[in-house]
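**Student:** Sequence first, then the predicted structure, then my questions.
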Amino acid sequence: MREVIARHGLSASKALGQNFLFDEQLLNRIAAIPGSLDGKAVLEVGPGPGGLTRALLRVGARVTAIEMDRRCLPALAELGEAFPGQLKVVEGDALALDHGALMGEPFAVLSNLPYNVGTALFTRWLSGANWPPQWTSLTLMFQLEVAQRIVAQPGSGAYGRLAVLAQWRSSAKLAMKVHRSAFTPPPKVMSAIVHVVPGAMPEGVSPAVLERVTEAAFGQRRKMLRQSLKGVQGAIEALDSLGIDPTRRAETLSVADFVAVARILGSQVA
């Protein structure tokens, strides 16, 4: 990969949130996290010069890679020639594209996400009204702090909206920590791989209602629920009916508690 970068005169763009990975052993470990990908469709966002892409192609994945940095396209084209029929490169902004339409079939997502769009893409994949989603798993690189927020448990300082979003109808685990020295250039912080698999959709719960409740509750997380949720019609009454003390704070409620509140509020609207 260092030879590829040198040959094409590439360097990581700070503006695009790029940090390149060269360690083939590490990249192979990342590609193995979801299990066998032989013959399976994979979506990769921000492949850059193609380090992870190469690892995915080696295990037989059919990769669709979305890249908005035109400088990287020639290096990716070389990869496509080396693995005929396995790689499709789409130039564009992943936030502006319809991933389901682009893939046209069930797909796994594996990506060393650009830091500046990682959380936005993650929440988009998790927020869809249609469930189960078209994606079969998400294996994503984040800053360690963000990864810890995704897998956080109630009562911890990292627990918040992101944890509820990731866990209310999916299972999320921190699969691997990655030292900053593994990247070029090294970021200022540690990174981690999060692996998410969709689960069963709780009955009678609207994603939009759950989002509204968690946004209000964690938007004022230092306040008691009776204060933070007072703007959500029926929320305090829902807490009372569930036996949840309104003097508690948001971080003390479990994911199941938030789901139960959203279910009651949804039934009232219906």
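**Tutor:** Here it is on my side, so go on.
**Student:** Could you use CA atoms for every contact and neighbour count after this?
**Tutor:** Will do.
**Student:** V209 versus the closest residue in space to V189 that isn't next to it in sequence, what's the distance?
**Tutor:** Take V189 and drop its neighbours on the chain: the residue closest to it by Cα to Cα, 6 or more residues apart in numbering is R180, 6.2 Å away. Separation of R180 from V209 (Cα to Cα, to the nearest Å) stands at 38 Å.
**Student:** Please apply the same query to S170.
**Tutor:** For S170 relative to V209 (Cα to Cα), the value is 17 Å.
**Student:** swap in P133?
**Tutor:** P133 is 19 Å from V209, by Cα to Cα.
**Student:** hold the first one in mind and look at this next one:
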Amino acid sequence: MTDLPTLRESLEAHGLLARKSFGQHFLLDLNVTRKIVRLAGPFEGRAVIEVGPGPGGLTRALLESDLGRLVLVEKDPRFLPLLSELDDGDGRLAIVEGDALKVREADLVEGPAHLVSNLPYNVGTPLLIKWLTGPWTPLSLTLMFQKEVADRIVAAPGDEAYGRLAVISQATASARIVMHLPAAAFTPPPKVASAVVHLIPRPDRPPPELQKRLERVTAAAFGQRRKMLRSSLKPLGGGALCEAAGIDPDARAETIDIGGFLRLAATLGM
């Protein structure tokens, strides 16, 4: 990595600018990207998938780590030549042009792998749900989000940010914010601050059918979050469903913990 031009020099040489339509904001400070990699690791020779590497700021730091193989998934073809310059021929780096929402991760890596990404803002949430509830499960996820989204992922019952994303995320993984970054850390700077969330999928996470019911319950409950559950969950059984799950029908969604929502989802299937 030391023989390469700086990220800014590489961007200028290739005439590249961030595309707003892709939600791109580049992280060019290698001190910051190295810290993110330290928070994500150690990888102990395991594979890592990075989505939306852009000019490769995080990629450079990952290639300095103890990973075994790094697979980049980049939708914007403008960055492919620049990313190819990071390949030193040792066989560790693979570059895939594609939409991360559509690729099959199991086709990209053999065996377990970690996910480390500065996610494009416009697809961060759907990608997280895909990785937490889909057929392929990563070893860990260390992901950059807008601070507002990060707060929603780790929120606790009673918090203003507590909602569907918190319930689904925490029912399937342990989650904590490990780093905050101001808008000025990015090029171009976004309008909001960002945060890195580290998630580890739970070995006892709900099976797929229960996850589907959990999504139905949380959609109804938080779709009308100011109403009592007997009203918001009326299409799914209302008060009777709540009582069968041991939940107060007069409670509101933001006061119910993860276990309560899992009981509601389990009861819905009976």
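**Tutor:** Yep, that arrived. This one's a predicted model, so the numbers in the text were calculated from it and none came from an experiment.
**Student:** hey, where'd the helices end up in the stretch 51-200 of structure 1?
**Tutor:** 51-58, 73-82, 99-103, 118-126, 144-151, 161-167 (DSSP state H, counting those that start in this stretch).
**Student:** ok, residues contacting the longest helix belonging to structure 2?
**Tutor:** Secondary structure of structure 2 per DSSP state H: the longest helix is helix 208-223. Residues from elsewhere that reach helix 208-223 of structure 2, judged by Cα atoms under 8 Å, 6 or more residues apart in numbering: 133, 163-164, 167-168, 229, 232-233, 236, 252-254, 261-262, 264-266, 268-269.
**Student:** just stretch 82-99 of structure 2 next, same as before
**Tutor:** 1, 4, 10, 14, 54-56, 60, 68-77, 80.
**Student:** For the longest helix of structure 2, buried residues please.
**Tutor:** Neighbour-count burial for helix 208-223 of structure 2 flags L210, Q211, R213, L214, E215, R216, V217, T218, A219, A220, A221, F222 (criterion: 16 or more other Cα atoms under 10 Å).
**Student:** What's the match for the last one in structure 1?
**Tutor:** Okay, so that is F222 of structure 2. Aligned by TM-score structural alignment, F222 of structure 2 pairs with F218 of structure 1.
**Student:** ditto for the first one
**Tutor:** When the two structures are superposed using TM-score structural alignment, L210 of structure 2 falls opposite S206 in structure 1.
**Student:** I'd like to know how far its match sits from G266 of structure 1.
**Tutor:** In this view, S206 of structure 1 and G266 of structure 1 are 6 Å apart by Cα to Cα.
**Student:** And for A192 of structure 1?
**Tutor:** For A192 of structure 1, the distance to G266 of structure 1 equals 35 Å [Cα to Cα].
**Student:** what about those two, which has more around it?
**Tutor:** Taking neighbours as other Cα atoms under 10 Å, A192 of structure 1 and G266 compare with A192 leading, 22 against 18.
**Student:** P206 of structure 2 against Q170, yeah?
**Tutor:** No - counting by Cα atoms under 8 Å, P206 of structure 2 does not reach Q170; the two are 10.8 Å apart.
**Student:** higher neighbour count, the two?
**Tutor:** More crowded of P206 of structure 2 and Q170, by other Cα under 10 Å: Q170, with 23 against 17.
**Student:** Show me what that one lines up with in structure 1.
**Tutor:** Aligned counterpart of Q170 of structure 2 in structure 1: Q167 (TM-score structural alignment).
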